[in-house]
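# My questions concern the predicted model and sequence given below.
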Amino acid sequence: MTDQVVAGTGRGVLQDVRRSGFCFSGGGRYAACLARRGHRLAPELWDLTGDGPRARTLRGSGGENPQTALVATDDGRVLLCRPDGGAHRLLLAVPSRDGDAPAEERLLATVGGPALRLIAGPAPGTAALAFEAGADRTTTVWRLSGRDEPPERIAELPVLVNGGIWLDGTGDRLALASGRAGTGGTVVLNLSRGVLTPLDGLAGDEHLLLAAPRPGVLLTAARRDGAYRLGVRRRGDEGPTAFPDRLNAIEGGVTPLALDPAGRRLALAVTRGARSHLLLHDLVEDACREVGLPAGVLYRRAHWGDAGLHLVHSTPDHPPGPITVLRPSRSRAARRLSRPRPARPPVRAYDGPAGDIEAVVYGDPDTARRVVLALHGGPESSWRLGFDPLFRRLAAAGIAVVAPNQRGSTGYGAAHRDAVRGAWGGPDLDDVLHLGRALSAARGPSLERPMLYGPSYGAYLALLAAAARPGLWARAAVVAPFLSGRRLHDDGPPEVRNLIDRLGGREEIDDDLGPRDLLRLAGRMRLPLLIVHGDRDPVIPVSHSRRLRDRLRESGHRDGAGLTYLEVAGAGHDPLSEAGGHLVLDRVVGFLSEGADRRRPPCDRHGPP
């Protein structure tokens, strides 16, 4: 096996494609996902059997939506679970032999219930299992063969279950997560008998993460000494789980991906800053080494079989797609398919008021005709080195992008992440204003002032920056802003209120700017604004943007001149990536590409210029 990295190709792959819902077939011969190009969402099938992953779009009825679940089969078909009103339609999509012809769709069954999910199966005759969650908190399990035949009902479980980790290669024993009393959270479904039993050997607080079926090696997680630790054991062993020291001392955000077929090596995605690293840990030696990948992002989906380790990877220049590493050397052609490394580093460290601030950068912010400072949502989030259609579109339009991970971002340690606890719009706003001044100084008086962009919490932070230093910015485009932590706590959904409580989002900051309430600060925002909000946003009510729009009008903003308000009918929290999102993307890019005032203010004033 070699560390060769083979990236996906595929006929007609467009660079602005968005992909989600990746799933590998049970044997790892194929993968499937949903791909959106423009307004069209369709299944995409990836063939992993050749020298490099190859993609083809399955043109069918065009009835997909983001809730469609799918599983690839090992013979190159795709099983679809398509929501239809209060039911779910299970279909088999058979690709045509002629790559340009539509795929043939065959209805297998219509299943009721509020939720239905699929997991890939490991053996012939079990291409996938479907789990139907009942309103009475029971689960019906169906077997899908991958052929044109109805699913087989194989079990009625008295509890709701999640996850799904195969413990053998025959498709008979499947580990599931359950709240069933006395099981420690992990149970085993015996498909031949349709019964649940506890998974022997695990402690009461221990959870199964991965398994290598042939040798019976299990990877678990449990809380030990105040932190979650990864454990290793063999199925059937009577002794306690081992928690290797070096495995649990790896720095960064660690995500287990897959165990090799022999159960000796563990593939880990480790996030440090904006990028992912692929580490291979030898569980026998408790030793780790890194596999070189182009700077980018690794996703949770992976499959490690005899043909190699299949991962889902994205870079600023490539949408998410399968790559293959640790595969047997096949041909020189495979080497030619290796994804090239970017010509210039895609991240840059800026001096900040409390230490370095890492930023993902598109273009040259010092010389581009325009530059936008893009602020991520969250606050417990970060920009990463994955593909972003908006940033690519802006760079193509001659607009450089600086996307910083200011204080409050994840991936840089607890102190950096927790700096905004009880201080929303405090240390993070200081970082943003510092970066704005640094960008403006580096660009000199002949180039336009920086612009602002942000979604969700980033929208809130961008508007705070626009109010705090209105003379520093040329314009601002925001998506789904909220008015303040206090106001969002009053009318947000329970999960948002819980986050606000946990992070102290209702606490006020006592400084010259005063309470971080956008209604109070609207009169200071003397710059062109674009506000975008989906009218069905389940996270931040659209009423926040409507109230802000009305207050901006009262303070002198005129529609179509200083204020553009775009409420997207039928859209949720991320209208740029949902159906019709390409049109919203056009509006944002168009607004940020419009001519801005090239004149510089004499100084960076606290009030309106």
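Great, that's in hand.
# Please make it C-alpha for all contacts and neighbour counts, starting now.
Fine.
# So what's the gap between the biggest helix by length in the chain and the chain middle?
Secondary structure of the chain per DSSP state H: the longest helix is helix 427-443. On the basis of Cα atoms, centre = their mean, to the nearest Å, helix 427-443 sits 27 Å off its chain's mean C-alpha point.
# for whichever helix or strand comes after that helix, which positions count as buried?
Using DSSP states H and E, the next helix or strand after helix 427-443 towards the C-terminus is strand 451-455. Residues Met451, Leu452, Tyr453, Gly454, Pro455 are the ones in strand 451-455 that count as buried (16 or more other Cα atoms under 10 Å).
# do stretch 429-449 as well
429-440, 443, 447-449.
# ok, Leu293 touching Leu278?
Yes - counting by Cα atoms under 8 Å, Leu293 touches Leu278, with 7.3 Å between them.
# residue ranges of the helices in this structure, please?
For the chain, the helices defined by DSSP H occupy 332-336, 389-396, 414-417, 427-443, 457-468, 485-491, 494-503, 518-521, 543-554, 581-593.
# For Gly63, find the nearest of these.
Taking Cα to Cα, helix 581-593 is the member of the helices of the chain nearest to Gly63, at 17.0 Å.
# could you give the angle of the closest one to helix 389-396?
Compare the direction of helix 581-593 with that of helix 389-396 by axes from the mean of the first three to the mean of the last three Cα atoms, to 10 degrees and you get 40 degrees.
# so what does helix 581-593 touch, helix or strand wise?
helix 389-396, strand 476-479 (3 or more Cα pairs under 8 Å, 6 or more residues apart in numbering; DSSP states H and E).
# got the contact list for the shortest one?
Same thing as strand 476-479. By Cα atoms under 8 Å, 6 or more residues apart in numbering, the residues outside strand 476-479 that reach it are 451-456, 458-459, 462-463, 466, 527-533, 574, 588, 591-592.
# run the last query once more with 7 Å
With Cα atoms under 7 Å, 6 or more residues apart in numbering as the test, strand 476-479 has contacts from 451-456, 459, 528-533, 588.
# how close does the residue lying closest to Thr170 once chain neighbours are set aside get to Asp168?
Using Cα to Cα, 6 or more residues apart in numbering and skipping residues adjacent in sequence, the residue nearest Thr170 is Ala123, 5.5 Å away. Ala123 sits 9 Å away from Asp168, going by Cα to Cα, to the nearest Å.
# In addition, the following structure is provided for comparison:
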Amino acid sequence: MTACAIEPAAADEDSFPPPAGCVITVDGGYAARLAGQGEALFPERWTLDGPAPYAVPLPAHQPEERGTEVHPLGDGRVLIRRSAAGRHSFFLLYPTGPGTGELPLGAVECPEGARLRLLPPAPCGERAYALASGRGSSTVWLVAGGAFGPERVAEIPGRCSGGVWLDRAGRMLALDRESEGRTKAVVVDLERGGEVSPLLQIAEASDDRVLLADPDSGLLLITSDAPSPGEPRLGWGVVGSTLPVRFPECLRLSGCTVTPFAIQPAQVLTPEGCAVALRLDGPLGSWVGVWRPAERQMHQLPAPPGWLAGAGRWTPQGVLLLPCATPAEPCGVARVEVPAPVAGPREPGAVPAAVPDGAAEPAAPRPVPLQEAPLGRLVTK
């Protein structure tokens, strides 16, 4: 079998996942994206928590560059990052009658060779962070929600990429840190001056990254090449659990890229039952996968027309909501019918780390790969 590709592939300047068609707040109230065609791009805010979704254009006095990032906040304003010659400027956009209001927040200067990207929306909806990744160190910046413009909140030795929130308070941040030629996921405590703790270390010579996390259940979606050196595999584990990471065979699709983008929330005591939405990319386009850790199969579903691929969220009740934009409906949300959980034997809990499902179990179990860190106590309460 030809293994699927997994994103991100490497901890270099291209290891940030490509931006989704839109970015959604954690509570699902708002989304933001760059709309328009060709070079005539402008920010657009979507309101999703009303009777029907609707979009509000937020054009500036000139079109936006294609690499410009937009980021919704919980109060309906949209953060925008514009960059030129290593200078990253941040503004808050909001509608003002027929025009767009802009509140400047300041700028961050990056040295040559450094790369800055906005991190995923913070769970609180009030703050926004950016990660500046350099060759020898990386910096987490608070770029919206602070008192005096961009604030440096953490300095981490090593080149970092990724970025996944691990708790509802927006305190614990998982980053993938490259050091001495290997990449390992670490936890950064933003309330303790950027204190760094190990999170994911499956094997000494493996590259181990965190892709998604659910703060309620502690479910983690990770990639590692520990099962097959040089070939990243998609796996899962539970923060604070004594069970090792597992690498289901059903998450390998020949000739396809599999990228998880949403985990069902509010399943506090049942991480194995959380539904996970996956973006599947192949020669014929993109479509949707749904998988639960307790099952041994992935359900593949057609993407709705106009899906902004890679964006979406779950309701606690297990309904998958996907933002869509078509000429007939430029702002829409598709409710995807998801197959119910399949009754049958549960996923075995004793499969050792770095061993695919169905492989022979070694005589001695490997060490638990999810390291004990402050995260375990914060998330599993």
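Good, I have the coordinates. In this text the structure is predicted, and so the values were computed from the model without any measurement.
# And the TM-score between these chains?
Overlay of the two chains. TM-score (TM-score structural alignment, normalised by the length of structure 2): 0.69; 305 aligned residues with a Cα RMSD of 3.3 Å.
# farthest-separated two in the buried residues of strand 451-455 of structure 1?
Of all the pairs that these form, the one spanning the most space (Cα to Cα) is Met451 and Pro455, at 14.1 Å.
# Can you list the buried residues in stretch 89-100 of structure 1?
Buried residues in stretch 89-100 of structure 1, counting neighbours by 16+ other Cα under 10 Å, are found at Arg89, Leu90, Leu91, Leu92, Ala93, Val94, Pro95.
# Give the equivalent position in structure 2 for the last one.
In structure 2, the residue matched to Pro95 of structure 1 (TM-score structural alignment) is Pro95.
# contacting residues for that match?
Residues counted as contacts of Pro95 of structure 2 (Cα under 7 Å, 6+ apart) are Leu58, Gly101.
# burial count for Gly162 of structure 2?
Residues near Gly162 of structure 2, counting by other Cα atoms under 10 Å, number 23.
# Tell me the spacing between it and Pro19 of structure 2.
Distance, Gly162 of structure 2 to Pro19 of structure 2, using Cα to Cα: 12 Å.
# who touches the residue lying closest to Thr73 of structure 1 once chain neighbours are set aside in this structure?
Spatial nearest neighbour of Thr73 of structure 1, excluding adjacent residues (Cα to Cα, 6+ apart): Ser25 at 5.0 Å. Going by Cα under 7 Å, 6+ apart, Ser25 of structure 1 touches Ala31, Val71, Ala72, Thr73, Asp74, Ala120.
# if we go to structure 2, which of these are intact?
Compared against structure 2 with both residues aligned by TM-score structural alignment, their matches' Cα atoms under 7 Å, these retain Ala31, Ala72, Thr73, Asp74.
# Return the closest of the residues you listed with respect to Arg37 of structure 1.
Using Cα to Cα, Ala31 is the member of these that lies nearest Arg37 of structure 1, at 18.5 Å.
# Could you tell me how many residues sit around the counterpart of the closest one in structure 2?
Aligned counterpart of Ala31 of structure 1 in structure 2: Ala31 (TM-score structural alignment). Neighbour count for Ala31 of structure 2, taken as other Cα under 10 Å: 26.
# same question, Arg147 of structure 1
Arg147 of structure 1: 18 neighbours (other Cα under 10 Å).
# Skip the chain neighbours and tell me the closest residue to it.
In space, Arg147 of structure 1 comes closest to Leu92 once its chain neighbours are excluded; the distance is 7.6 Å by Cα to Cα, 6+ apart.
# I'd say the one you found and Arg82 touch.
No - if you go by Cα atoms under 7 Å, Leu92 of structure 1 and Arg82 don't touch, sitting 10.8 Å apart.
# out of the buried residues of stretch 89-100 of structure 1, which are inside strands?
Applying DSSP state E to the buried residues of stretch 89-100 of structure 1, the entries found in strands are Arg89, Leu90, Leu91, Leu92, Ala93, Val94.
# Turn those into JSON lines, including distance to Glu104 of structure 1.
Formatted as JSON lines, those follow (distance: Cα to Cα, whole Å):
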{"residue": "Arg89", "distance to Glu104 of structure 1": "15"}
{"residue": "Leu90", "distance to Glu104 of structure 1": "14"}
{"residue": "Leu91", "distance to Glu104 of structure 1": "10"}
{"residue": "Leu92", "distance to Glu104 of structure 1": "8"}
{"residue": "Ala93", "distance to Glu104 of structure 1": "6"}
{"residue": "Val94", "distance to Glu104 of structure 1": "5"}
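# neighbours of Ala267 of structure 1, just the number please.
As a burial measure, Ala267 of structure 1 scores 24 neighbours (other Cα under 10 Å).
# same deal with Val532 of structure 1?
Neighbourhood size, Val532 of structure 1 [other Cα under 10 Å]: 26.
# same question, Pro240 of structure 1
Pro240 of structure 1 has 12 neighbouring residues, counting by other Cα under 10 Å.
# aligned partner of it in structure 2?
So, by TM-score structural alignment, Pro240 of structure 1 is matched to Pro244.
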